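K.L.:
no sequence for this one, just the structure:
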């Protein structure tokens, strides 16, 4: 927590033409979520009073994505992309009445650390610029500092040789009080080759007015911006390497770390075991002591302690596995709750289903939950036994300790303790198999 209240402005209006995509750049996925989700997740650690996302290109798509990522964030529209200061000006009306520190982030810069944001939020200076020591400063704007803090930001094209030798460069991230932004943003002009309004002019205006302007530094990796598909792929590799290292540090066993893929919000408890080639999509929690066998894909699900899942299991959103549940190979579960001790060995689909404790689901079981228009619920009672190749046509209930015969199509409720069999009676034709095979062989010989 910081002494001053905090607001976030996340700039996400750019097209990202170098991505060669119709999708807004900030919606390209990293760690299972759009790039802008990383900036929002980091910023939310400050417990901000307001979160404003400035959208422009593909604004409707950005707004839709934010409805899932951060429903409390508000949208400011930048209809024309006329520079970073212009973008911030579009957000300021939504901060009317807010008095506190505003931190300006970028939706295509996913790795800003929470510790860095804490420093920006709590810094006493009027304006704070985030900089970093670049291994290759290239064409970044240089930060010229002196005894009184940040003296000026010099763009590469305007820098002399001595200034270009400076390795401290500008990340673009800025923190300033809301009152400071209200005072100086209208003063920023667009007398430059691009005719745009740049946020880099803010520190100079504030300093000229006698305000204190300083630099906070971070690791260069935190400032990595995504502009191309190649950079997105490199960022994904960096994200996965960090996530794997963190999981190992937290006491998770990864049998083959390089083949396990995490999302931004993946949570795995200590002493869990994860086999090779496992993909954790968004919204997955695995409790301590669970074991995930190889070649599984999970999204939006919860796996309790003591559960064993896989290999080749797919858990879709809404799957809730209780303690000591066993789910085996080639099983798909969606929007279903499996109570403690349930066994689903293999080759099964459970959708919109509640399975009571210690029930056993035989191979080839399918809950027929969709009639082409609506989804329907299947209920399987505790200690029930579902025979192999059972079709459960929802809505339907199988009672506690009830059984279904293999190959049955269950269309009506099965009472507690009952055995349900729904299949044609078997008819044996003595000698017919031998005669049939003989006839087929003779026909082939002809």
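P.N.:
Structure received. Values in this document were obtained by computation on a predicted structure and should not be read as measured data. Numbers count the residues shown, from 1 in each chain.
K.L.:
only C-alpha atoms for contact and neighbour calcs from this point on.
P.N.:
Fine.
K.L.:
can you pull out the strands in the stretch 151-300 of the chain?
P.N.:
Assignment of strands within the stretch 151-300 of the chain using DSSP state E, counting those that start in this stretch yields the ranges 168-177, 213-217, 253-254, 267-268, 273-274, 279-280, 285-286, 291-292, 297-298.
K.L.:
of those, which is nearest residue 7?
P.N.:
With CA to CA as the criterion, residue 7 lies closest to strand 168-177 of those, at 9.5 Å.
K.L.:
on that earlier part again, ok, which of the strands of the stretch 151-300 of the chain comes nearest residue 62?
P.N.:
Of all the strands of the stretch 151-300 of the chain, strand 168-177 comes closest under CA to CA, at 20.9 Å.
K.L.:
how far away is residue 391 from residue 173?
P.N.:
Separation of residue 391 from residue 173 (CA to CA, to the nearest Å) stands at 57 Å.
K.L.:
contacting residues around the residue nearest to residue 417 when sequence neighbours are not counted?
P.N.:
In space, and not counting its chain neighbours, residue 417 is closest to residue 402: 4.3 Å by CA to CA, 6 or more residues apart in numbering. Applying CA atoms under 8 Å, 6 or more residues apart in numbering to residue 402 gives the contacts 381, 383-385, 414-420.
K.L.:
structure B:
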């Protein structure tokens, strides 16, 4: 069946105390808006329409960065949720399938829940997502008659008796496109807030003889973000779920509460993650890898059997082939490390290609930046790079070549050659002892002066 998403993302988010539009604040490395778009992406929507308002330019840019086929419309005046949804009417003028209305500040709706709403829509004209609230607070209440939803009443318009109901409205609604927009045309602003409530379409639908029902979900799915405290709570909730999911999928976490995931982190089974590891955006780790303690990974790919850390940093563009070892206090950026290669200690490898089975000695640095441009270093297979080697890019080390410890490499090293580029050592007999005695004498003389 054809599905379209309408995502409401026009709010300013005053309680966030920020110039950033509310939906662009982040949880697990992704904006709230991206989380909302991901919620519906598994439905393979034919169209996604994002209704922007405050910070529309930034919201639109973020929308298209995630989905270049999405449609962005602008709600110029903030006149309520029904008015916001109506802004999508032209974008869906020739669409006749199911429409699901989501919210850019409600990031955790599960795709399985949305599937259930579509299934319920086969026998009901309008489907609302509801939840049993531990503390109903100021949520809108769902007024039921058996399995039929009669109307939704906003908290500010509810009586004391109606406020005792704990089946609450998430705001998520689905219906056929023509049904949604026909009902919206009948919504008025005759209420305590003087706004056009999307929730009014339920009462209007029932008055027209249409059916409405409720699909229930866990309250945690409906968490809305309105403040920094909400944002922190959402981050914590995401991490708890991500850790459980990782372990359920065969990942060993030595200290789960100290490991942090991004919204798009993928880790294969039988991988071991030690304490205090951060997976930033864009990380894939294959099966049977080991990520040791206090490592930070971002925008990288780690193949099976590789070991990273402890205290390693993998930056964007890093590709580790199978059985690579990256050790303590190593930083790698925009580099490919081929199978079996080792970068074990205190090294920086940036804008580089390291061949199979090569060994990068401690303290090696690829000097990739000349102050204006970045340059690449190419290291062949079975190369031994001695400790404290400076590789001044652009430079190439051929297969089975070698650099002596402390060498500064400024030109290519042919296959099988050894590069030595350091000052010749000279020992001066007795010089150290004489200098030390002189320093002591000068210090003693200075101390006697008045």
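P.N.:
Received it, and whenever you're ready, just let me know what you need. This one's a predicted model, so the numbers in the text were calculated from it and none came from an experiment.
K.L.:
tm score of chain vs chain?
P.N.:
Superposed pair, TM-score by TM-score structural alignment, normalised by the length of the first structure: 0.96. Supporting alignment: 443 aligned residues with a CA RMSD of 1.4 Å.
K.L.:
could you identify the most distant pair in the contacts of residue 402 of the first structure?
P.N.:
Using CA to CA, these span at most 15.0 Å, a distance reached by 383 and 420.
K.L.:
could the strands of the stretch 151-300 of the first structure be laid out in a markdown table, adding mean neighbour count and distance to residue 345 of the first structure?
P.N.:
Listed next are the strands of the stretch 151-300 of the first structure as a markdown table, based on neighbours: other CA atoms under 10 Å; distance: least, CA to CA, whole Å:
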| stretch | mean neighbour count | distance to residue 345 of the first structure |
| --- | --- | --- |
| strand 168-177 | 23 | 52 |
| strand 213-217 | 21 | 54 |
| strand 253-254 | 19 | 23 |
| strand 267-268 | 20 | 23 |
| strand 273-274 | 22 | 19 |
| strand 279-280 | 22 | 21 |
| strand 285-286 | 22 | 20 |
| strand 291-292 | 24 | 14 |
| strand 297-298 | 21 | 17 |
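K.L.:
and those strands as a markdown table, adding distance to residue 88 of the first structure?
P.N.:
Listed next are the strands of the stretch 151-300 of the first structure as a markdown table, based on distance: least, CA to CA, whole Å:
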| stretch | distance to residue 88 of the first structure |
| --- | --- |
| strand 168-177 | 11 |
| strand 213-217 | 19 |
| strand 253-254 | 43 |
| strand 267-268 | 34 |
| strand 273-274 | 44 |
| strand 279-280 | 35 |
| strand 285-286 | 37 |
| strand 291-292 | 46 |
| strand 297-298 | 38 |
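K.L.:
between those strands, which gets nearest to residue 344 of the first structure?
P.N.:
Judged by CA to CA, the one of the strands of the stretch 151-300 of the first structure that comes nearest to residue 344 of the first structure is strand 291-292, at 14.5 Å.
K.L.:
ok, residues contacting the closest one?
P.N.:
For strand 291-292 of the first structure, the surrounding residues in contact (CA under 8 Å, 6+ apart) are 272-275, 278, 306-311.
K.L.:
just among these, which is most surrounded?
P.N.:
Each of the contacts of strand 291-292 of the first structure was scored for neighbours by other CA atoms under 10 Å, and residue 309 scores highest at 27 neighbours.
K.L.:
what residues are up against that one?
P.N.:
For residue 309 of the first structure, the contact set (CA under 8 Å, 6+ apart) comprises 291-293, 326-328.
K.L.:
which among these gets closest to residue 14 of the first structure?
P.N.:
Among those, and counting by CA to CA, the member closest to residue 14 of the first structure is residue 292, at 40.2 Å.
K.L.:
so residue 344 of the first structure, which of the three states?
P.N.:
Put simply, residue 344 of the first structure is strand when judged by DSSP: H, G, I helix; E, B strand; the rest coil.
K.L.:
let me know whether it touches residue 327 as I believe.
P.N.:
Yes: taking contacts as CA atoms under 8 Å, residue 344 of the first structure lies within contact range of residue 327: 4.8 Å.
K.L.:
who does the helix of greatest length in the second structure touch, helix- and strand-wise?
P.N.:
Longest helix in the second structure by number of residues (criterion: DSSP state H): helix 228-248. Packing partners of helix 228-248 of the second structure (3 or more CA pairs under 8 Å, 6 or more residues apart in numbering; DSSP states H and E): strand 26-27, strand 252-253.
K.L.:
for those, which one sits closest to residue 234 of the second structure?
P.N.:
strand 26-27 (6.8 Å).
K.L.:
in the first structure, what stretch matches that closest one?
P.N.:
Matched against the first structure by TM-score structural alignment, strand 26-27 of the second structure falls on residues 29-30.
K.L.:
with the second structure overlaid, how far apart is that stretch on average?
P.N.:
Its matched residues in the second structure lie on average 1.0 Å from stretch 29-30 of the first structure after superposition (mean CA distance after the TM-score superposition for the first structure).
K.L.:
I am finished for the moment; much appreciated.
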